[in-house]
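> got a structure for you, letters missing:
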């Protein structure tokens, strides 16, 4: 699939299908010169894959990052915007639940997802032409339609979870469509159901979708509607008959060298240093999210910093279980206000080992680059706190291979962005079981995820820094000793449905932390207002920029960009 991304750069064929998309046609070719066969239509399918990363024009792509780190994590209790208060100011509004309809960030995200829809529809139109001209046979046409409809379902779902009231744009649309009183859920379901029924079990190329991918995504759509009865048989099929499995190492899900593993159900593919201009096939969406003032990623730019609340969630008790109700009572020790030149002792209490693959903490190895020195690597500790994210930072041993060297920053990586991991499939199945009071089954699925995380071979290890007295060159020796007091065990039982659901939701948070799901999970489960206001009541005392912030009714969805409403001639209505 990464080779196919390069192909996308060469072709880039697209066409808008309604005014509100406001996407100019690029790289167009006269229809008279086109043979609408499988090879040609495949280039259009590849173009639709190419916009999964949200990269419209290599300009501030993080506004539409595939990971949704702004809209799904900074908007939640997992992360702060980070950096300095005045940098990328529109994200401040997202963090404080006051996003504006005039935000260039929301406008870019809207245009990116509807550009993806436009590319899918262009492919579907081309398929119909191919059938009419007999350049395409029915069998090939059906598979190509299924792939295009899967991708169209994905883009519509991205819009749905962001804005809720959205138009559904299919290949027949020629004018602006309303976004109110539209049953977009059923249309999205239809696309994924068609894909699940008509795609093969094996993808044409690595990174492309197959029937199992479509089934998993269809189950996700049902989960977002709390339609557990519909999700259950699909999840059972994927778990019992599908090709997926948990990686032995949790960390392999965020390692460039283990991309597209058995746990990867659907991921946005990235490549580095190919023939694309300015590293455009790399992971531009995460380019800001590297340590400031370090050798990592050109020292850019100190955004997307984990919250203290999230770090506290990784504490465990003497039995290796999460502190479901009391995790935020006492903070995991941090170095806020402590100079990097002053001594600091990391937290010595029990911790879930996934913490140190998710969060960069002072005194702990940071992806082989060095022991995290603390505030020396933090752009503005008073604003963003003492922590750094790690999941999209490549290992030092991968520098020059896992990142682009042609872009303006070395933080443009080739690390894929996970959209669905198999561990999430298991946790959906656990949630369904708990909702049905099948506590034994829910326990099995949750414990599978926890058991994998307990693999001691994957624990972050202590580092011995050896400094050459003459050159000051640093050599890092990896020891066998775990870097912290990692204690994690399986749940012995779920005593009742309420406890089970609390444990499952907590497990989702720590397993998938900083991967773009948290805010949307809270919204779909109806927990956003209570959870986020509880978070703000404590966190606003630590982060001045959150003072006065609150989450109210109606904050579950983002305002539709005013530019889209204007371009639709008022057909679109504001949320």
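That came in fine, so what should we check first? Values in this document were obtained by computation on a predicted structure and should not be read as measured data.
> going forward, measure contacts and count neighbours with C-alpha atoms only.
Noted.
> what about the strands in the stretch 51-200 of the chain?
Along the stretch 51-200 of the chain, the stretches classed as strands by DSSP state E, counting those that start in this stretch are 79-82.
> and if you look at the stretch 351-500 of the chain?
359-360, 388-389, 417-421, 461-467, 474-482.
> deepest in the core, which of the ones you listed is it.
strand 388-389 (a mean of 27; mean count of other Cα atoms under 10 Å).
> what's that strand packed up against?
Helices and strands touching strand 388-389, by 3 or more Cα pairs under 8 Å, 6 or more residues apart in numbering; DSSP states H and E, are strand 303-306, strand 359-360.
> who's in contact with the residue nearest to residue 370 when sequence neighbours are not counted?
Nearest residue to residue 370 in three dimensions, chain neighbours excluded: residue 476, at 7.1 Å (Cα to Cα, 6 or more residues apart in numbering). Applying Cα atoms under 8 Å, 6 or more residues apart in numbering to residue 476 gives the contacts 368, 370, 463-466.
> okay, pairing it with this:
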């Protein structure tokens, strides 16, 4: 799947429009031409239909460009930069909580998540028809392949539903069929709770149909396809987040026992494990590894550019197709002469201060250095060819005014200058096994078993302490490359009870209160941040915890978002972020393009 030859663009058969008017009564159809009536009658073309659904995730509104902003920018782990203000206002607005209905990034994501749903439904329909007996369902090998392809398609449809409801709520259209036009283009919103039940059904059915990882990955050409573990992981996410995904649910309605059951199936399968090097979860060197549960597949390609919305009918001027991702050029190293990147968002001071420190204030968590560009950290090979540190990477001009406050993200970026950094092939990891272990720990807490929760939290912390194997020049000499780390156990950290994530300005003003790590629940929240930062789950988790009456910190969990302007000003001097309010900012607004063309749709609480 990583290979371009397998990850082809979606196959779209366009049916000719019949225009009324004065024309001869003739049949213009070429009986030899391919059409939707005769195309999907071979295994090859049915596999192509499924591959095409995967490919939608690589569109501009997907993970190629917009989704990393959509998933990360609203969290308190993220602050926007002056580069975003100057050249990418749409992304800055997402972080500021001032998204309007015409926000380009938001509109593109809305469009492409519905395209994903369409492409998945197309594959499902054509597989069900199984035209001309393309698959002999009495043949065990054919049946296994058929079931796997059906499971992948149903999983991808569930994925579209998951992200659509998470961002826009469930008062939106939902289809389990491909629309043929006409009045159906103006389909109204689903009834409350229906899409949640549909996504649950999709993930459960996909889990029943999909093989486990070791079977799928037996053929190297299938690396990256969805597996049984992928479906169970998203099923657990949905159960845990029911209060924010199901309009009929209320705070406290998370399905902890069901989520725990799904997660235990992943753990007991022995299909996954934590890999040795944390760094490999954000690099191109070790993609689709034993820790990976589902990734968006990218390959560095030189034949694709964006910026052509007219040709393909997309919204906006930032449409990108092909196999590559722009995340590296926009959300990693600063836009200095040494990096050649744009740098439109950066890790917040709250995230930086979340990492555990020694008595001298030096960060001791190896994950910070393996995933961020921070002081005293890994080296970057600049355009000059020299390996440089944070003090040089972040130097010159206005950088010098903000020493100690500006950082970069090493995850999803190469450790050196590359020509045309916008054409990156680094996969986006949507769910990792570490996340499964932390979710299982959370479910254990909610079901009264803190001892088990500590066991699984410690598994994640123990990996963080492992000596890095085969360290590259970027990590040469770092403590985790020459020996093991010094993170204390979960129990030891609770005993020390440090306050983490606290931000205090130079004049002594408290910008972020931070949290005292003196309970297992608070430790788990810290571990989510230290392990999964900038992987798209922080805002999602905050919304879940706010809706958990069992959480003693629920009432204050959104304080950093409410006070995000002060955090933004402290780190960049940029103003304009408004206070977060749950009722208005849980959702993104329904795009104005949808409201202007679909008379049956209306805005939501964010419009």
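Structure's in. What do you need? The structure presented is a predicted model; accordingly, all values stated were derived computationally and were not measured.
> the corresponding residue of structure 2 for residue 265 of structure 1: neighbour count?
Under the alignment (TM-score structural alignment), residue 265 of structure 1 pairs with residue 293 of structure 2. As a burial measure, residue 293 of structure 2 scores 30 neighbours (other Cα atoms under 10 Å).
> if I look at residue 293 of structure 2, how far off is residue 271 of structure 2?
10 Å (Cα to Cα, to the nearest Å).
> do the same with residue 426 of structure 2
From residue 426 of structure 2 to residue 271 of structure 2 the distance is 23 Å (Cα to Cα).
> more neighbours: which of these two?
The neighbour comparison of residue 426 of structure 2 against residue 271 (other Cα under 10 Å) goes to residue 426, with 27 against 16.
> the more buried one pairs with which position in structure 1?
Per TM-score structural alignment, residue 426 of structure 2 is aligned with residue 415.
> ok, now residue 58 of structure 2?
For residue 58 of structure 2, the aligned position in structure 1 is occupied by residue 53, per TM-score structural alignment.
> test my guess that its match contacts residue 282.
No: Residue 53 of structure 1 is beyond contact range of residue 282, at 9.0 Å (criterion: Cα atoms under 8 Å).
> give the residues shared as contacts by the two.
With Cα under 8 Å, 6+ apart, residue 53 of structure 1 and residue 282 have no common neighbours.
> quick one on the thing from earlier: give me every residue that touches the match of residue 426 of structure 2.
Residue 415 of structure 1 touches 254-256, 259, 269-271, 282-283, 392, 394, 402, counting by Cα under 8 Å, 6+ apart.
> let's see that with 7 Å instead.
With contact set as Cα atoms under 7 Å, 6 or more residues apart in numbering, residue 415 of structure 1 has these partners: 256, 270, 283, 392, 402.
> distance check, it against residue 258 of structure 1.
10 Å.
> surely residue 569 of structure 2 meets residue 575?
Yes: applying Cα atoms under 7 Å, one finds residue 569 of structure 2 in contact with residue 575, separated by 5.9 Å.
> which residues are in contact with both of the two?
With the criterion set as Cα under 7 Å, 6+ apart, the contacts of residue 569 of structure 2 and residue 575 do not overlap.
> show me what residue 393 of structure 1 lines up with in structure 2.
Residue 393 of structure 1 maps onto residue 413 in structure 2, by TM-score structural alignment.
> what about its match, how many neighbours?
That count, for residue 413 of structure 2 with other Cα under 10 Å as the rule, works out to 26.
> before we move on, what about residue 524 of structure 1?
Residue 524 of structure 1, neighbours per other Cα under 10 Å, totals 15.
> quick one: map it onto structure 2.
So residue 524 of structure 1 corresponds to residue 544, using TM-score structural alignment.
> beyond the helix or strand that match falls within, next helix or strand please.
Residue 544 of structure 2 is located in helix 538-546, with elements delineated by DSSP states H and E. Of the helices and strands lying after helix 538-546 of structure 2 in sequence (DSSP H and E), the nearest is helix 559-562.
> quick one: contacts of the helix or strand following that following helix?
Going down the chain from helix 559-562 of structure 2, the next helix or strand is helix 564-572, by DSSP H and E. Helix 564-572 of structure 2 is contacted by residues 76, 79, 81, 349, 405, 505, 511, 574-579 when judged by Cα under 7 Å, 6+ apart.
> before I go, just wanted to say thanks for your time.
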